[in-house]
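*Asks:* from the sequence below, what's the structure:
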Amino acid sequence: MSEKHYRKPLSFVRRSNRLKPSYQRAWEASLGQELLDVPHGERDTAVAQGFSIDWRAEFGRTAPLIVEIGSGSGEAIAAAAAANPETDFLAIEVYRPGAAQLAARVRREGLSNVRVACLDAVEVMDKLLPADIVSELWIFFPDPWHKSKHKKRRLIQPPFVDKAARVIAPTGVWRLATDWSDYAVQMREVIGASDRFRNPHSGQRAGEFSPLTQVRLGDLDAASLGKETQPLPLEDALDTEGGWAPRFAARVVTDFEYKALEAGRRIFDLSYVRTPH
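*Replies:* I've put the predicted structure just below:
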């Protein structure tokens, strides 16, 4: 199949574009202000070829830019933006109800340093973010796509790591979090294989102190789903590699994370520093 006709699997599935009336009002009130008004490509989550954004003009200043992918209704990024008015934030949320809620929150809280993009994150990375513009990239709790046949949809894959390396400035930081151990391992392996990033926590939280060891000892992921568990003995469960970051202090505990913790899952934090060119 030629590249022209090949379409890579998307990391999301939109079930409906319809908004309930309150969300529709929020969308219309925010469009072109808090909510970026971007011309679409062949999909409504794609960016039209040739369109670009002058971020300095958009925010009216030159400031560090933090980008969050999968912002949901904005609990984390709104808190960060309020605490860091000297920093600009771009929230990417592909689902329209979440983007509408987030834009309404930004407007309600008077956060002039936040913009919301209701777009495919890969499209934003490729078409709207110049090289080395991002000071930090945040991806907290991306869709884990549990089924084996769907894992190709996971966002954190080698091609995406290359995209992240292009937009994150040298010495910039990439922060990730997930509550699923197999996705955490995939993140660690895929990003760790790139010479464009280094793990400042390499070797830390390994062995019996590793959250991965804890998950394997109790088969906690399966238990959280109500499935039959298959705990491993310590010698097989032991995570000798580690490399897990301490919890990012600026990441507020969202409702989503509370539910994961209540279900008995462990939270895995990872952070990487972009190496110089």
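
*Asks:* C-alpha from now on. contacts and neighbour counts both.
*Replies:* OK.

*Asks:* measure R105 to D37 for me?
*Replies:* Noted for R105: a distance of 17 Å to D37, by CA to CA, to the nearest Å.

*Asks:* whoops, I mixed them up, S224
*Replies:* In terms of CA to CA, S224 sits 40 Å off from D37.

*Asks:* how about the helices of the chain, start to end?
*Replies:* Secondary structure of the chain (DSSP state H): helices located at 21-30, 55-59, 75-83, 96-108, 121-127, 158-167, 181-192, 211-218, 220-224, 234-237, 255-262.

*Asks:* buried residues, the last one. List them.
*Replies:* Put plainly, it is helix 255-262. Neighbour-count burial for helix 255-262 flags E257, A260 (criterion: 16 or more other CA atoms under 10 Å).

*Asks:* return the residues in contact with F268.
*Replies:* A177, T178, D179, W180, S181, A184, P211, W244, A245 (CA atoms under 8 Å, 6 or more residues apart in numbering).

*Asks:* excluding chain neighbours, what is closest to D269?
*Replies:* Nearest residue to D269 in three dimensions, chain neighbours excluded: A177, at 4.5 Å (CA to CA, 6 or more residues apart in numbering).

*Asks:* which strand in the protein runs the most residues?
*Replies:* strand 168-178 (DSSP state E).

*Asks:* and that strand, what does it pack against?
*Replies:* strand 134-140, strand 268-274 (3 or more CA pairs under 8 Å, 6 or more residues apart in numbering; DSSP states H and E).

*Asks:* what about the residue lying closest to A100 once chain neighbours are set aside, distance to R96?
*Replies:* Nearest residue to A100, sequence neighbours excluded (CA to CA, 6+ apart): W27, at 5.1 Å. Look at W27 and R96: by CA to CA, they are 9 Å apart.

*Asks:* on that earlier part again, out of the helices and strands packed on strand 168-178, deepest packed?
*Replies:* strand 268-274 (a mean of 23; mean count of other CA atoms under 10 Å).

*Asks:* quick one: distance of that strand to the chain centre.
*Replies:* 12 Å (CA atoms, centre = their mean, to the nearest Å).

*Asks:* tell me the angle that strand makes with strand 134-140.
*Replies:* 160 degrees (axes from the mean of the first three to the mean of the last three CA atoms, to 10 degrees).

*Asks:* from memory I77 sits against S71, does it?
*Replies:* Yes: I77 is in contact with S71 according to CA atoms under 8 Å; the separation is 6.9 Å.

*Asks:* for comparison, sequence B:
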Amino acid sequence: METKERRRLDVVSHVQRSTRMTAGQQRAWAEIWPQIGRRLEEIPAGPVDFSEWFGRTAPVVLEIGSGMGEPTAQLAATAPEVDHLAAEVYQAGHGQLMLWAERGGVSNLRLLLGDAVIFLMDHVPAGSLHGVRIYFPDPWPKKRHHKRRLIQPAFVALIASRLAPGGTLHLATDWAHYADQMLEVCTAEPLLTNQYDTWAPRPDWRPVTKFESRAHREGRPTRDLLFTRH
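*Replies:* Okay, the predicted model is just below:
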């Protein structure tokens, strides 16, 4: 990505969180991580070879912000024909995701530790992704913090450029104002087309996350958006 485009991308895909881990998560890092995980700073310069990383050639879906990982492991388990790449900066979250994957016998999952924005800019070839999923990103609810939100025009343009024709961008949030911003930003991206007039019906295949469960308890409706790269 050109320097001027880098300057426009002043968002990050994460906030700093604790790195404390349970004994099980530590074991996962010691035993499982070397086979399926990569740290962003250890990836060689240039485009990543997904076929080499996964050991096969298959459609690749990138999930940005997989959290503690149970829904991610479920999604990978129910779609074995698709390769799932989970990007997260929370080490304990990846530790727990590895435990979920181990428990479910999931083999089509790989993990990235690091900022997904930089990964997309520096290592993901144009037109190489089957899909990008961003579920319940930090809403930054205070108005003065809205500029920190992940879903901004330059970032959506970057995602769109990395999607293959027919690839999908799937967003979900329980914050109404953020949902409106997501809709506005994605609608304005010339490479994307909304699959619905506005909000998408909640897909049955998307597992309920802890954030969604809390939103339901607090009376906040969830909104999904599904856009396709044309």
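
*Asks:* output the helices and strands packed on strand 168-178 of the first structure in TSV; the columns should cover distance to R18 of the first structure.
*Replies:* Shown next, in TSV, are those (distance: least, CA to CA, whole Å):
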stretch	distance to R18 of the first structure
strand 134-140	25
strand 268-274	34
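
*Asks:* which residues in the first structure does stretch 118-137 of the second structure align to?
*Replies:* Stretch 118-137 of the second structure corresponds to residues 123-142 in the first structure, going by TM-score structural alignment.

*Asks:* equivalent analysis for stretch 175-183 of the second structure, please.
*Replies:* Going by TM-score structural alignment: stretch 175-183 of the second structure matches residues 180-188.

*Asks:* geometric centre of the second structure: which residue is closest?
*Replies:* I64 (1.7 Å; CA atoms, centre = their mean).

*Asks:* these two touch, right, it and H84?
*Replies:* No: with contact defined as CA under 8 Å, I64 of the second structure does not reach H84; the gap is 10.8 Å.

*Asks:* quick check: closest non-adjacent residue to the aligned partner of T62 of the first structure in the second structure.
*Replies:* Aligning on TM-score structural alignment places T62 of the first structure opposite T57 in the second structure. Ranked by CA to CA, 6+ apart and with sequence neighbours excluded, the top spatial neighbour of T57 of the second structure is S51, at 4.9 Å.

*Asks:* report how many residues lie close to that neighbour.
*Replies:* 13 (other CA atoms under 10 Å).

*Asks:* same deal with S71 of the first structure?
*Replies:* So S71 of the first structure, with other CA under 10 Å, has 27 neighbours.

*Asks:* returning to that earlier point: from G243 of the first structure, how far off is the residue nearest to D269 of the first structure?
*Replies:* Distance, A177 of the first structure to G243 of the first structure, using CA to CA: 13 Å.

*Asks:* I'd assumed W145 was in contact with K151 of the first structure.
*Replies:* Yes: counting by CA under 8 Å, W145 is a contact partner of K151 of the first structure at 5.4 Å.

*Asks:* how far off centre is stretch 23-38 of the first structure?
*Replies:* Counting by CA atoms, centre = their mean, stretch 23-38 of the first structure is centred 22 Å from the centre of its parent chain.

*Asks:* other residues contacting it?
*Replies:* With CA under 8 Å, 6+ apart, stretch 23-38 of the first structure has contacts from 47-48, 51, 97, 99-101, 103-104, 106-107, 112, 114-118.

*Asks:* list only buried entries from these.
*Replies:* 47-48, 97, 99-101, 103-104, 106-107, 112, 114-118.

*Asks:* of those residues, closest to K127 of the first structure?
*Replies:* Set against K127 of the first structure, the nearest of those by CA to CA is V47 (7.0 Å).

*Asks:* for the closest one, list the residues it contacts.
*Replies:* Applying CA under 8 Å, 6+ apart, the residues contacting V47 of the first structure are V38, P39, H40, G41, L119, E123, V124, K127.

*Asks:* grab the nearest non-local neighbour of the second one.
*Replies:* Going back to what we said before, that points to P39 of the first structure. A48 (5.5 Å).

*Asks:* pretty sure that neighbour is touching H40, no?
*Replies:* Yes: using CA under 8 Å, A48 of the first structure is in contact with H40, at 4.8 Å.

*Asks:* burial count for H146 of the first structure?
*Replies:* 13.

*Asks:* so how far is K152 of the first structure from it?
*Replies:* 10 Å.

*Asks:* equivalent analysis for I69 of the first structure, please.
*Replies:* I69 of the first structure is 18 Å from K152 of the first structure, by CA to CA.

*Asks:* now swap in G264 of the first structure and tell me
*Replies:* For G264 of the first structure relative to K152 of the first structure (CA to CA), the value is 26 Å.

*Asks:* same thing with D182 of the first structure?
*Replies:* Taking CA to CA, one finds D182 of the first structure at 13 Å from K152 of the first structure.

*Asks:* likewise for V273 of the first structure?
*Replies:* On the measure of CA to CA, V273 of the first structure and K152 of the first structure end up 25 Å apart.

*Asks:* W27 of the first structure now?
*Replies:* 32 Å.

*Asks:* the more surrounded of those two?
*Replies:* W27 (22 against 15).

*Asks:* that one matches what in the second structure?
*Replies:* Per TM-score structural alignment, W27 of the first structure is aligned with W29.

*Asks:* give me the more crowded residue out of A177 and G243 of the first structure.
*Replies:* A177 (24 against 21).

*Asks:* contacting residues for the aligned residue in the first structure for Q16 of the second structure?
*Replies:* Mapped onto the first structure by TM-score structural alignment, Q16 of the second structure lines up with R14. Residues near R14 of the first structure by CA under 8 Å, 6+ apart: Y95.

*Asks:* before we move on, what about the one 4 residues further on?
*Replies:* With contact taken as CA under 8 Å, 6+ apart, R18 of the first structure is in contact with R96.

*Asks:* same question, V60 of the second structure
*Replies:* Counting by CA under 8 Å, 6+ apart, V60 of the second structure has contacts F50, V82, D83, H84, L85, S128, L129, H130, G131.
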